[in-house]
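Peer 1: Give me coordinates for this.
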Amino acid sequence: MNTDISSNHDGQRPRVALIAGPTASGKSDLAVRLAQSVPRAVVINADSAQVYADLAVLSARPGPDEMRGVPHRLFGGWDGAQACSAADWAAAARDAIDAAHAADALPILVGGTGLYIRTLLDGIAPIPPIDPDVRAAVRAMPVAQAYAALRREDRARAAALAPADATRIARALEVVRSTGTPITVWQAQREGGIADRIALSAVVLMPDRDWLYQRCDQRFAAMWHAGAIDEVRALLARGLDPDLPVMRAIGVRDAAAFLAGECDAATAIAAGQQATRNYAKRQYTWLRHQPPAQWPRLTHENYAENANLAALFQL
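Peer 2: Here you go, the predicted model:
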């Protein structure tokens, strides 16, 4: 991500706040507290699970009590039958940000989905729509076959991918076959980013890992007993494509296995907790290395009880 926040004090650019953090880090609470510390604000979701209406419980989407009267946008806005791509979300986020500015409110982006954040700020490669026949043929190939084909047709991209990375291999192969141009060439061209027209105040939450993993375990267990089973039961009843993002969300497969009688509740909960910790670890690694170095990294002690949030965000 190449976003520059040197313009934080440029009064000519509309202000946007961003709270990026791993799951269970308390970022939603921090967003609401920040919103309450300024005259007017809107919290905008940047979490790829919380966009789905079907995942109120398993995504830990904030409820009315947690929103505390602060307007929230892009939470639960997509039906699970429709995949929300990074481009889809970024387009909706741009509209939400513009609407907030038109209302003289501070947009506060909150989430931990790096691809969403990067797409919004830096833009997205203008790759043309993939030919459906090409996509179907590529996606039907075993990963070893697809990787061998990619090595012939886009050697540079193949060299950058692990041979078992089925998703990225298929994407690279379908792009080069459909457009005749390697995906890396497309990715060098970015359009639609907003970083050059806003003044961004961003922070990255980096809490203690032991504390974070304990929170992950506690939260998943609480979800399980707060309606996760009913939520997954309703999802399964819809007969959705198992490859849709909503069906691959953390906890869905574990709850589905329990409902099918394949494991007991304790085993399903333990599996969901482990998956949550693994996800938090991946987010933690991404957040440590990928956002710009000038974005402040905050420990739990820096943000949990900080009473001067406007100063923390340089607002």
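Peer 1: contacts and neighbour counts: CA atoms only from here.
Peer 2: Noted.
Peer 1: Tell me which residues touch the residue nearest the centre of the chain, please.
Peer 2: Nearest to the mean C-alpha position of the chain, by Cα atoms, centre = their mean, lies residue 113 at 2.2 Å. Shown in contact with residue 113 (Cα atoms under 8 Å, 6 or more residues apart in numbering): 46-48, 283.
Peer 1: Look up how far residue 25 lies from residue 257.
Peer 2: Taking Cα to Cα, to the nearest Å as the measure, residue 257 falls 28 Å from residue 25.
Peer 1: Surely residue 264 is in contact with residue 258?
Peer 2: Yes: counting by Cα atoms under 8 Å, residue 258 is a contact partner of residue 264 at 5.9 Å.
Peer 1: neighbour-wise, which of these two wins?
Peer 2: It is residue 258, of residue 264 and residue 258, that has more neighbours when counted by other Cα atoms under 10 Å, with 18 against 13.
Peer 1: Pull the number of nearby residues for residue 135.
Peer 2: Residues near residue 135, counting by other Cα under 10 Å: 17.
Peer 1: which one of the contacts of residue 113 has the most neighbours?
Peer 2: Of all the contacts of residue 113, residue 46 has the most neighbours under the rule other Cα under 10 Å, reaching 29 neighbours.
Peer 1: That one - nearest residue in space that isn't next to it in sequence?
Peer 2: Closest residue in space to residue 46, ignoring its immediate chain neighbours: residue 111 at 4.3 Å, by Cα to Cα, 6 or more residues apart in numbering.
Peer 1: and if you look at residue 77?
Peer 2: Setting aside the residues directly before and after it, residue 77 is nearest to residue 51 in space (Cα to Cα, 6+ apart), at 5.6 Å.
Peer 1: And stretch 253-272, how far out from the chain middle?
Peer 2: In terms of Cα atoms, centre = their mean, to the nearest Å, the centre of stretch 253-272 is found 25 Å from the chain centre.
Peer 1: what comes up buried for it?
Peer 2: Buried positions in stretch 253-272, judged by neighbour count with 16 or more other Cα atoms under 10 Å: 253-259, 265, 268-269, 271-272.
Peer 1: So which of the residues you listed sit within helices?
Peer 2: Among these, the residues falling in helices (DSSP state H) are 253-259, 265, 268-269, 271-272.
Peer 1: and which of those residues is nearest to residue 86?
Peer 2: Closest to residue 86 out of these is residue 253 (23.0 Å), distances taken as Cα to Cα.
Peer 1: wait, doesn't the closest one sit right on residue 243?
Peer 2: No: at 11.4 Å, residue 253 does not count as touching residue 243 under the criterion of Cα under 8 Å.
Peer 1: I have a second one here; can you model it like the first so I can compare?
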Amino acid sequence: MGVARRAVLIAGPTASGKSALALEKARALDGIVVNADSMQVYDSLSIVTARPQPDELAQAMHKLYGFVPAATRFSTGGWLAAVSEVIADPGLGDRPLIFTGGTGLYFDALINGVAVVPPVPQAVVERIEHEVGALDREGRRAMLAARDPAMVDRLPEPDRQRLVRALAVLEATGKSLAAWQDETQAGLLDGFEVERLVLNPDRDVLRDRIARRFAAMVDQGAVEEVAGLMAQNLDARLPVMKAIGVREIAAWQAGEMSREAAIERAIIGTHQYAKRQRTWFRNRMGDWDWIE
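Peer 2: Next up is the predicted model:
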């Protein structure tokens, strides 16, 4: 038997140093860095989403960064299909793959597989988004319980995006998302030697990193980047429009808030996102190697 191909999985909250560690691993192993962050896939936001910049890209091969048009609703299934192509690429041989990002669902799908759900018509999604839009947490839970009780245990505290997804799948396919999930296809890392890491920096350290990083983004071109995105006149409900920093910078540029207020709100939003990421990783990646 030959030596198993190596995969290194590096998860962690935003600004925890994942990209730097991935680059270090890639250089040491002659490996390829593969993006596992749902916002870094989009082509219009490089600085705002903290994608690797040219000096980093020059040091190792990077895959699945900035390859999806901003107007696209990209899914976990779409990412997994793209990863399958990377794994099968004969030009890459058996070089190690270093997956890094903050999207827990991507890692979960990579290891355990993903439900292959038929496409849902955009008109269905938009109508349900309108229904769900004004609901608070209790209202969302009640709506899910009434329409799709099979999903209640899987989404005990459904946010708007996941509720819309569940109800849209039910309406479009006539079958609960829970049933589709039970038909999940296998993950992609069978036969790999897998190393699984979660970066878990001290909260105060992370807080400082988040603040410094966003201030640097503003100085390095985030304002111009958001202006370019807004010029595309995209639907505000698209995932790319919800990237942290987009609404805040757009409001600042429109004169609706000050520069200081926009930066402060974006930093607070990033802290809240990092907290949600930590919770997800604790609940779903407790058996990974945690780096404090």
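Peer 1: TM-score for the pair, please.
Peer 2: With the length set by TM-score structural alignment, normalised by the length of the second structure, the two chains reach a TM-score of 0.89; 288 aligned residues with a Cα RMSD of 2.4 Å.
Peer 1: Trace the residue nearest to the centre of the first structure over to the second structure, please.
Peer 2: Matched by TM-score structural alignment, residue 113 of the first structure corresponds to residue 103 in the second structure.
Peer 1: Ok, residue 47 of the first structure next?
Peer 2: Using TM-score structural alignment, the equivalent of residue 47 of the first structure in the second structure is residue 37.
Peer 1: what's near enough to touch its match?
Peer 2: By Cα under 8 Å, 6+ apart, the residues touching residue 37 of the second structure are 100-103, 106.
Peer 1: Now go through the contacts of residue 113 of the first structure and say which are in helices.
Peer 2: residue 283.
Peer 1: before we move on, the earlier item: how about the buried residues of stretch 253-272 of the first structure in TSV, adding distance to residue 33 of the first structure?
Peer 2: As requested, these are exported to TSV (distance: Cα to Cα, whole Å):
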residue	distance to residue 33 of the first structure
253	34
254	33
255	33
256	36
257	38
258	37
259	38
265	35
268	34
269	31
271	33
272	29
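Peer 1: quick one on the thing from earlier: can you give me the separation between the residue nearest to residue 77 of the first structure and residue 265 of the first structure?
Peer 2: Using Cα to Cα, residue 51 of the first structure is found at 27 Å from residue 265 of the first structure.
Peer 1: Then residue 12 of the first structure?
Peer 2: For residue 12 of the first structure relative to residue 265 of the first structure (Cα to Cα), the value is 55 Å.
Peer 1: same thing with residue 143 of the first structure?
Peer 2: With Cα to Cα as the criterion, residue 143 of the first structure and residue 265 of the first structure are 34 Å apart.
Peer 1: cool, residue 170 of the first structure as well?
Peer 2: In terms of Cα to Cα, residue 170 of the first structure sits 36 Å off from residue 265 of the first structure.
Peer 1: now swap in residue 222 of the first structure and tell me
Peer 2: 13 Å.
Peer 1: try residue 104 of the first structure
Peer 2: From residue 104 of the first structure to residue 265 of the first structure the distance is 48 Å (Cα to Cα).
Peer 1: picking up where we left off before, adding distance to residue 228 of the second structure and secondary structure, write the contacts of residue 37 of the second structure out as a markdown table.
Peer 2: Listed next are the contacts of residue 37 of the second structure as a markdown table, based on distance: Cα to Cα, whole Å; DSSP: H, G, I helix; E, B strand; the rest coil:
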| residue | distance to residue 228 of the second structure | secondary structure |
| --- | --- | --- |
| 100 | 27 | strand |
| 101 | 25 | strand |
| 102 | 25 | coil |
| 103 | 25 | coil |
| 106 | 28 | helix |
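Peer 1: and those residues, which are buried?
Peer 2: Buried among these (16+ other Cα under 10 Å): 100-103, 106.
Peer 1: Show me which of the residues you listed is closest to residue 30 of the second structure.
Peer 2: Nearest to residue 30 of the second structure, judged by Cα to Cα, of those is residue 100 at 15.7 Å.
Peer 1: which residues does the closest one contact?
Peer 2: The contact partners of residue 100 of the second structure, taken as Cα under 8 Å, 6+ apart, are 9-11, 18-19, 22, 33-37.
Peer 1: Who wins on neighbours among these?
Peer 2: Most neighbours among the contacts of residue 100 of the second structure, by other Cα under 10 Å: residue 11, with 31 neighbours.
Peer 1: Return the residue of the first structure aligned against it.
Peer 2: Checking TM-score structural alignment: residue 11 of the second structure goes with residue 20.
Peer 1: Setting the sequence-adjacent residues aside, check what's closest to the match of residue 47 of the first structure.
Peer 2: Residue 37 of the second structure sits nearest to residue 101 (Cα to Cα, 6+ apart), 4.4 Å away.
Peer 1: That neighbour and residue 244 of the second structure, how far apart?
Peer 2: Between residue 101 of the second structure and residue 244 of the second structure the computed distance is 15 Å (Cα to Cα).
Peer 1: ok, back up a step: how many other residues sit next to the residue nearest to residue 77 of the first structure?
Peer 2: Should you count by other Cα under 10 Å, residue 51 of the first structure turns out to have 25 residues around it.
Peer 1: With residue 150 of the first structure instead?
Peer 2: 22.
Peer 1: Wait, it touches residue 173, no?
Peer 2: Yes: Residue 150 of the first structure is in contact with residue 173 according to Cα under 8 Å; the separation is 5.6 Å.
Peer 1: helix or strand for the residue in the first structure sticking out farthest from the centre, which one?
Peer 2: Ranked by distance from the centre of the first structure (Cα atoms, centre = their mean), the top residue is residue 152, with 32.8 Å. Using DSSP states H and E, residue 152 of the first structure sits in helix 143-153.
Peer 1: Thanks again, I'm all set now.
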